[in-house]
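Trainee: predicted model and sequence below, questions to follow.
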Amino acid sequence: MGDGDRLEIDQVSKRYGDVVALAGMSFDVRAGELFGFVGSNGAGKTTTMRIALGVLAADSGEVRWAGEPITAETRRWIGYMPEERGLYPKMKVGEQLTYLARLHGLSAGAAGKAAREWTERLGVGKRWDDEVQKLSLGNQQRVQLAAALVHDPRILVLDEPFSGLDPVAVDVMSGVLKDKAAEGVPVVFSSHQLDLVQRLCDRVGIVRSGRMVACDTVDALRDTGSVQLVVDVPDAGPGWADGLPGVAVKEQVGSQTVLELGEGADDQVVLRAALATGRVAEFSRRRSSLTELFRNVVTEGEGA
């Protein structure tokens, strides 16, 4: 796969009557990249994914892969995991995965082999002859991921793949997504678990009201957040940082205070104030977490 094998969502818009679901949504997912797609409920993530897959038609805009508009043929190369799980409840796991692989054009032998490999890899090999409805929700999720992977897709589009998974299953799922990206597959997934997105993703797009409002590497996005200082002053009384110009107290736990510096605030002024209280056990800068940044970006829009 070359660098050109990227998935591009270009100025995609979608309305339902008076409701604007997407308004010029644009981003790309590069070959071999894990892209996290985050936003509040109703922000447009699922609509975007359904349009990429061709389940929904866009009112305007275009979805391209490797520089060409996605067609019915290229859609066969997408591995899709819908948020509302789409397995046949009364069908056996192995039968179902083999059937789905055949639908994507694999021969009977190749389909059965791929289904076996993915159930083993995802830890549900022993459930081969069980009906899907008899599985735990976590195991149903693993089978659903196997369904997205069984035809060896060249693009992965996963809607909330981590919801409801226990920590072991999260690790299994994360490992598979990293491996697919390492093979050069563009991987895009939505998630409300921002700590996971921060840990896994190369880039993140934050969606609000059908638009992409921030899109960059995790580190670059975190650098756009506010500057925070963690100060540990064991001998200070409460309120030692009150009244410092441009400084807000975010959090106080024991002798440790987290301060947020406004524009133009001087960390040296804070250091002098801390030293005036006695011993300073810690004085360090901290970047905003993705969760804090997300909250700021989303709330700014709601207040606008």
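Mentor: On my side now, so go ahead.
Trainee: all contacts plus neighbour counts: C-alpha atoms, from now on.
Mentor: Noted.
Trainee: any idea how many residues pack against Glu117?
Mentor: Other residues within reach of Glu117, judged by other C-alpha atoms under 10 Å, total 14.
Trainee: tell me the SS of it?
Mentor: helix (DSSP: H, G, I helix; E, B strand; the rest coil).
Trainee: separation between it and Gly123?
Mentor: Glu117 sits 10 Å away from Gly123, going by C-alpha to C-alpha, to the nearest Å.
Trainee: below is structure B, check it against A:
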Amino acid sequence: MTKRYSEHTALNEVSLSAHEGRIFGLLGPNGAGKSSLIRVINRITAPDSGEVRLEGHPLQEEDLFHIGYLPEERGLYPKMKVGEQAIYLARLKGLSKSDAQQRVKEWFERLEITSWWDKRVEELSKGMQQKVQFVTTVVHEPRLLIFDEPFSGFDPVNAEVLKREILALKAKGTTLMLSTHNMQSVEELCDDITLINRAEVVLSGQTAEIRRAHGSHTARIVYEGEISPTDLSHLNILEHEEREYSKILRVQLQPEEELRSIIGQLPSAIHLQSIELEYPSMHEIFLATVQAK
């Protein structure tokens, strides 16, 4: 799809797919076009060309009841009480009053925030508000969830709670889209990613496959014991580091060489703790791809 604002092109023939029951990462630097895309998906704005399809059909107004959207900017009414507001927002998503009350209470108990029920939103911290808004986003059990910087404002403990809930939603078959700059969360959670830069898709695919494709075919070996220089002479050593309780070798492999062949070339006297292929982090891939554009 394409979206323009006057002379500015926010999305230039962007095409992507988020698959059912998987977690999709929408990545890109500030100003890349991510927010414009999210607004189009939520029918806040319309594309100049192209369309959004949900489960095979063009997205309609009534489909919005099956979408949950957690924006980065807080959208809660500061003077309203937390419980009252959560029920109100749940009812806007089509739940009856009794269903809304039941589901909100269940989520508050699950996240251990029942004590906030009668507090006003303005009394809550940024992270506490984010927890409440998470509940209002998922309470109607949408088929598609869109989270824009979901970990913003969370301390490490509550960030882990949110990750746990995201994975639980995925296990139930929910499709999730995460727009985030938190590359560690992308590696931990996202099955697939699309990277947008300057209004265009510059990288797309399964997260694991992308990391493998960007690897330099190096092995990281952790061992105990002694290896003489002679034992290493036939290996292409990139780094040899000694630590208090172990030693680390980084070895450059030949294009078709496998880890099992490296193991066979190591002295049998050493105690091999681990050996694995090294892959770049999503943070490194993000920087390299954006800077190359």
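Mentor: Perfect, thanks for sending it. Quick caveat, the model's predicted, so the values are computed rather than measured.
Trainee: tm score of chain vs chain?
Mentor: For these two chains in superposition, a TM-score of 0.82 is obtained (TM-score structural alignment, normalised by the length of the second structure); 280 aligned residues with a C-alpha RMSD of 3.2 Å.
Trainee: center of the second structure - which residue?
Mentor: Val186 (3.7 Å; C-alpha atoms, centre = their mean).
Trainee: what's it aligned with over in the first structure?
Mentor: Mapped onto the first structure by TM-score structural alignment, Val186 of the second structure lines up with Val197.
Trainee: pretty sure that match is in a strand, no?
Mentor: No: under three-state DSSP, Val197 of the first structure sits outside any strand and is assigned helix.
Trainee: residues contacting it?
Mentor: Each residue near Val197 of the first structure by C-alpha atoms under 8 Å, 6 or more residues apart in numbering is listed here: 36, 191, 204.
Trainee: what ranges does the stretch 1-150 of the first structure have for its strands?
Mentor: Here the stretch 1-150 of the first structure has its strands, by DSSP state E, counting those that start in this stretch, at 7-16, 19-29, 34-39, 60-65, 68-69, 78-81.
Trainee: most tightly packed of the ones you listed?
Mentor: strand 34-39 (a mean of 26; mean count of other C-alpha atoms under 10 Å).
Trainee: just the angle between that one and strand 19-29, please?
Mentor: Interaxial angle, strand 34-39 of the first structure versus strand 19-29 (axes from the mean of the first three to the mean of the last three C-alpha atoms, to 10 degrees): 160 degrees.
Trainee: and Pro58 of the second structure, what's its match in the first structure?
Mentor: Match for Pro58 of the second structure (TM-score structural alignment): Pro69.
Trainee: any idea where the helices of the stretch 201-304 of the first structure begin and end?
Mentor: 218-224, 267-275, 290-303 (DSSP state H, counting those that start in this stretch).
Trainee: next, the angle from the longest one to strand 34-39.
Mentor: Pointing back at helix 290-303 of the first structure there. Using the same axes, to 10 degrees: helix 290-303 of the first structure against strand 34-39 is 40 degrees.
Trainee: residues contacting helix 290-303 of the first structure, please?
Mentor: 39-40, 194-195, 198, 206, 208, 213, 218, 221-222, 225.
Trainee: and stretch 112-120 of the second structure, by the same measure?
Mentor: So stretch 112-120 of the second structure is contacted by 78-84, 105, 108 (C-alpha under 8 Å, 6+ apart).
Trainee: if we go to 6 Å?
Mentor: 79-83, 108 (C-alpha atoms under 6 Å, 6 or more residues apart in numbering).
Trainee: against Lys293 of the second structure, how distant is Pro78 of the second structure?
Mentor: For Pro78 of the second structure relative to Lys293 of the second structure (C-alpha to C-alpha), the value is 42 Å.
Trainee: and the gap between the closest residue to Ile70 of the first structure other than its chain neighbours and Val20 of the first structure?
Mentor: Nearest non-adjacent residue to Ile70 of the first structure, counting by C-alpha to C-alpha, 6 or more residues apart in numbering: Arg64, 5.2 Å away. Remark: distance between Arg64 of the first structure and Val20 of the first structure (C-alpha to C-alpha) = 22 Å.
Trainee: who's sitting farthest from the centroid in the second structure?
Mentor: Outermost residue of the second structure (C-alpha atoms, centre = their mean): Thr230, 45.6 Å.
Trainee: helix, strand or coil for that residue?
Mentor: helix.
Trainee: burial count for whatever residue of the first structure lines up with Val290 of the second structure?
Mentor: Aligned counterpart of Val290 of the second structure in the first structure: Val298 (TM-score structural alignment). Applying other C-alpha under 10 Å, we find 18 residues neighbouring Val298 of the first structure.
Trainee: many thanks, have a good one.
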